[in-house]
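In: Pasted the sequence and its predicted model underneath.
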Amino acid sequence: MNERLQALSDAGVSIWLDDLSRERIESGNLAELVRESGVKGVTTNPTIFAAALSQGERYAEQVAELKAAGADVDTAVFEITTTDVKQACDVLRPVFDETDGVDGRVSIEVDPGMARSTDDTIEMAERLWAAVDRPNLLIKIPATEEGLPAIAASIARGISVNVTLIFSLERYRGVMDAYLFGLEQAHAEGRDLSAIHSVASFFISRVDSEVDGRLEEGHPLRGKTALANARLAYEAYEETFASERFATLEAQGAHRQRPLWASTGVKDPAYEDTLYVSELVVADTVNTMPEKTLEAFGDHGEVHGDMVSGRADESREVIAGLEKEGISYDEVVEVLENEGLDKFDASWAELLDTVRSELDKA
């Protein structure tokens, strides 16, 4: 295994790949990444699936079968994406078994158009969970206000969840509360809490992109907000899972909901391309990376020990510094959540268009 990635893994960071395609699965590339790069999980989104469909021929047979069966676009999307995720879950199953279910996970997203509807999100989560039918699946549910009760309800029904699109500390605390409430409901209904897992995807690079655009060139706070935000999130994580409330659940077999650092590909070329990996090293976390970032870290990434714990006070100073500059933290994270939902909708539309085009050609 690559020594730099091994060091990252040894520091307690689970390396997940933010990409999936049938080509990657069937060619053996995903298995190779598991073996040689320490990849322990996979996250997906509609844009990833759209790119895979438009660039590969390995979907042609299934698309032709779906067309012959008279499948509409929504049905085709559901069948194609769940097929890829089933196969990826099978590739990652040995990791799942070796880590007692902590890793070896593959995530699939609910239709983002349902992000503002609690009931629709719950229904879609159940459909995806039943269709894939693998214990190492995670259902991605956006952390909108309407998403929080859907997260709790899904956890209560024994569905493992990847909570996505988290930007604010307040919303993150709400996510953790929803997870604990879901576990409490699951226990009340007699479910095995040890079979339920969850991660909370805290978005990183987009925070710097939004804040840096509001600061002048050379300002000392540029490139600081995303890391500060994540470090404060980790403080909140430690507080929540050191609580008596969680201790009661843990005694019944419950697992912590690990923080997952998402959107860790660097968008500003002025920053080190491994910034959001090396600077967020801390135990019991996940870092899901695009392949480019994974390769960069394997080539020249450095692990300097725990870069998160004990840095909450300096992180609060960064957020306070923004307020002094007239930049409202609350307004920034609200903008990012709304933009994130818009991007999710656009990527879903792109996926539908891509599948529609493939059906037309079949």
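Out: Everything's here; your move.
In: use CA for all of it now, contacts and neighbours both
Out: OK.
In: Which residues are in contact with residue 191?
Out: For residue 191, the contact set (Cα atoms under 8 Å, 6 or more residues apart in numbering) comprises residue 158.
In: check which helix or strand covers residue 185.
Out: Using DSSP states H and E, residue 185 sits within helix 169-188.
In: How about residue 158?
Out: Per DSSP H and E, there is no helix or strand for residue 158.
In: which ones are touching it?
Out: Contacts of residue 158 (Cα under 8 Å, 6+ apart): 186, 191, 193, 195-196.
In: gap between the nearest residue to residue 106 once chain neighbours are set aside and residue 264?
Out: Leaving aside its sequence neighbours, residue 106 sits nearest to residue 42 (Cα to Cα, 6 or more residues apart in numbering; 4.7 Å). Distance, residue 42 to residue 264, using Cα to Cα, to the nearest Å: 14 Å.
In: what does residue 162 give?
Out: 16 Å.
In: Among these two, which residue is more densely surrounded?
Out: The neighbour count for residue 162 versus residue 264, taken as other Cα atoms under 10 Å, is higher for residue 162 (28 against 24).
In: Nearest to residue 153 among the contacts of residue 158?
Out: Distance to residue 153 across those (Cα to Cα) is lowest for residue 186, with 8.9 Å.
In: Take this one as well and set it beside the first:
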Amino acid sequence: MTDRLKALADAGVSIWLDDLSRERIESGNLAELVQEKSVVGVTTNPTIFAGAIANGERYDEQVRALVEQGEPVDRVVFELTTEDVRNACDILAPVADGSSSDGRVSIEVEPDLANDTAGTIASAQALWKAVDRRNALIKIPATLEGLPAITSAIAQGISVNVTLIFSTDRYRAVMDAYLTGLEQARDSGLELDRIQSVASFFVSRVDGEVDKRLEAIGTDEALGLRGKAALANARLAYAAFDEVCASDRWQQLADVGAHRQRPLWASTGVKNPDYPDTLYVTDLVVADTVNTMPEKTMDAFADHGEVTGDTVSGRGAEAQEVFDRLAAVGIDFADVLLVLETEGVDKFKKSWTELVETVSRQMEEAKA
């Protein structure tokens, strides 16, 4: 276990790997990361699975068997991905047994359902049943149509990773959806301590969009604000989380065993090479959060990342000042958020298409 990653974990940040493959599972690599790099969770998405399936022979036998059974491509995708998540859940089970909230593995609902509440609920139910592990999380997007699906899933006892959150306002709506689901679960007699949730707040994409606009403005004041929006946005989100956790509504649920819906910092790989490669880890250190990282970012932090204490709490006013300055130079942050959510849903859907096309090619090869 590296000292730097251990220091990050000791500061209350749960380190989750943003990657999964059958190679990692069967070679022992995932178990090794748990033992040596403080990894206590895994997140996946269709792009990750597409890469794993395209580059890994370990899927060939299952693909051939499913092709022989006459299964359509959507079903083959479902079987391949749920198999990986189920096995990853088993590897993380000892972590889950020793933790109130870690040891989790996430899998997404079908992205084409991002604007379909009933379809999202059905997809979440099917994935939860197929994986059949208490330490699984079903990823549901924080679209307007996704919010009631979040409530419904939680009310049924399905643990949820809410994804594609960009704005503090939408994050507040996500927290409300979670609490409403918990209240419904409580009222129907479910045990709340069996239900888990995280809220994935996207980070680097915010800087990507805002920085592009600042560079188009081009003034010294505008250029001086590059690389500040994403961290400010995340710090305002954490302030909202703190506020909800201090509410009477939350306390009533906590008193009967409910778990907090921890903020999860997603998209933490740095895209601008001018920024420190650990920026979205080092500057988002605060207890009771998750940082899900690609292995490249994890290795960078293990090599030279620094933990200097809490870099989030009590910085809401400072974060708001950043947004005031952004507005002053002409940044319409509401439009930024609209663009990010629209692009996010589009990328969500395109990644699914990529996965389906990858599996279709594997199926054709299996028939040859």
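Out: Structure received. None of the values given here were measured: they were computed from a predicted structure.
In: Got a TM-score for the pair?
Out: Once superposed, the chains reach a TM-score of 0.99 (TM-score structural alignment, normalised by the length of the first structure), with 361 aligned residues with a Cα RMSD of 0.6 Å.
In: Count the neighbours of the residue nearest to residue 106 of the first structure for me.
Out: For residue 42 of the first structure, using other Cα under 10 Å, the count is 26.
In: List the contacts of it.
Out: Residues near residue 42 of the first structure by Cα under 8 Å, 6+ apart: 16-20, 88, 104-107, 288.
In: Among those residues, which are located in helices?
Out: residue 88 (DSSP state H).
In: now the contacts of residue 42 of the first structure as TSV including distance to residue 154 of the first structure and neighbour count?
Out: Output for those, formatted as TSV (distance: Cα to Cα, whole Å; neighbours: other Cα atoms under 10 Å):
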residue	distance to residue 154 of the first structure	neighbour count
16	23	29
17	24	24
18	23	24
19	24	20
20	24	22
88	22	27
104	20	28
105	17	28
106	17	31
107	14	23
288	23	28
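In: Please identify which pair of the contacts of residue 42 of the first structure lies farthest apart.
Out: Checking the contacts of residue 42 of the first structure with Cα to Cα, the most distant pair is 88 and 288, at 15.5 Å.
In: okay, and stretch 320-336 of the first structure goes to which residues in the second structure?
Out: Using TM-score structural alignment, the residues of the second structure aligned to stretch 320-336 of the first structure are 324-340.
In: Span of that stretch from start to end?
Out: 20 Å.
In: Going by neighbour count, which residues in it are buried?
Out: 326, 329, 331, 333, 336-337, 340 (16 or more other Cα atoms under 10 Å).
In: Name the next helix or strand downstream of the helix or strand where residue 200 of the first structure lies, please.
Out: Assigned by DSSP H and E, residue 200 of the first structure falls within strand 198-203. Downstream of strand 198-203 of the first structure, the next assigned helix or strand under DSSP H and E is helix 205-212.
In: List the contacts of that following helix.
Out: 167, 221-226, 263-268, 276, 327, 332-333, 336.
In: Would you map the strands across the stretch 51-200 of the second structure?
Out: Using DSSP state E, counting those that start in this stretch, the strands of the stretch 51-200 of the second structure run over 104-108, 136-141, 160-165, 197-202.
In: Name the stretch among the ones you listed that sits most buried.
Out: Counting by mean count of other Cα atoms under 10 Å, strand 136-141 has the highest mean neighbour count of the strands of the stretch 51-200 of the second structure, with a mean of 29.
In: Could you give me the buried positions within the longest helix belonging to the second structure?
Out: Counting by DSSP H, the longest helix found in the second structure is helix 333-367. Residues of helix 333-367 of the second structure classed as buried: 333, 336-337, 340-341, 344-345, 348-356, 358-360, 362-363, 366 (neighbour count, 16+ other Cα under 10 Å).
In: Just tell me what residue 263 of the second structure corresponds to in the first structure.
Out: That one, residue 263 of the second structure, aligns with residue 259 by TM-score structural alignment.
In: Confirm its match sits in a strand?
Out: Yes - counting by DSSP: H, G, I helix; E, B strand; the rest coil, one finds residue 259 of the first structure located in a strand.
In: Could you count how many residues lie near residue 279 of the first structure?
Out: Residue 279 of the first structure: 17 surrounding residues under other Cα under 10 Å.
In: which SS class is the alignment partner in the first structure of residue 272 of the second structure?
Out: For residue 272 of the second structure, the aligned position in the first structure is residue 268, judged by TM-score structural alignment. Secondary structure assignment for residue 268 of the first structure (three-state DSSP): coil.
In: number of nearby residues for the closest residue to residue 268 of the first structure other than its chain neighbours?
Out: Once flanking residues are discounted, residue 268 of the first structure sits nearest to residue 209: 7.6 Å by Cα to Cα, 6+ apart. With neighbours defined by other Cα under 10 Å, the count for residue 209 of the first structure comes to 18.
In: ok, now residue 143 of the second structure?
Out: Residue 143 of the second structure has 22 nearby residues by other Cα under 10 Å.
In: my read: it touches residue 114, true?
Out: Yes - counting by Cα atoms under 8 Å, residue 143 of the second structure does reach residue 114; the two are 6.7 Å apart.
In: Residue 16 of the second structure contacts residue 297, doesn't it?
Out: No - counting by Cα under 8 Å, residue 16 of the second structure stays clear of residue 297, with 11.3 Å between them.
In: picking that back up, with residue 261 of the first structure as the reference, measure out to the residue nearest to residue 106 of the first structure.
Out: As for residue 42 of the first structure, its distance to residue 261 of the first structure is 13 Å (criterion: Cα to Cα).
In: Overlap of the contact sets of those two?
Out: Common neighbours of residue 42 of the first structure and residue 261 (Cα under 8 Å, 6+ apart) are residue 288.
In: With respect to residue 129 of the first structure, which of the contacts of residue 42 of the first structure is nearest?
Out: residue 107 (10.5 Å).
In: just checking, that closest one touches residue 163?
Out: No - applying Cα under 8 Å as the test, residue 107 of the first structure and residue 163 come out as separate, 10.0 Å apart.
In: who touches both of those two?
Out: Jointly contacting residue 107 of the first structure and residue 163 under the rule Cα under 8 Å, 6+ apart are 139-140.
In: Count the neighbours of the nearest residue to residue 147 of the first structure once chain neighbours are set aside for me.
Out: Nearest non-adjacent residue to residue 147 of the first structure, counting by Cα to Cα, 6+ apart: residue 118, 5.8 Å away. By the criterion of other Cα under 10 Å, residue 118 of the first structure has 18 neighbours.
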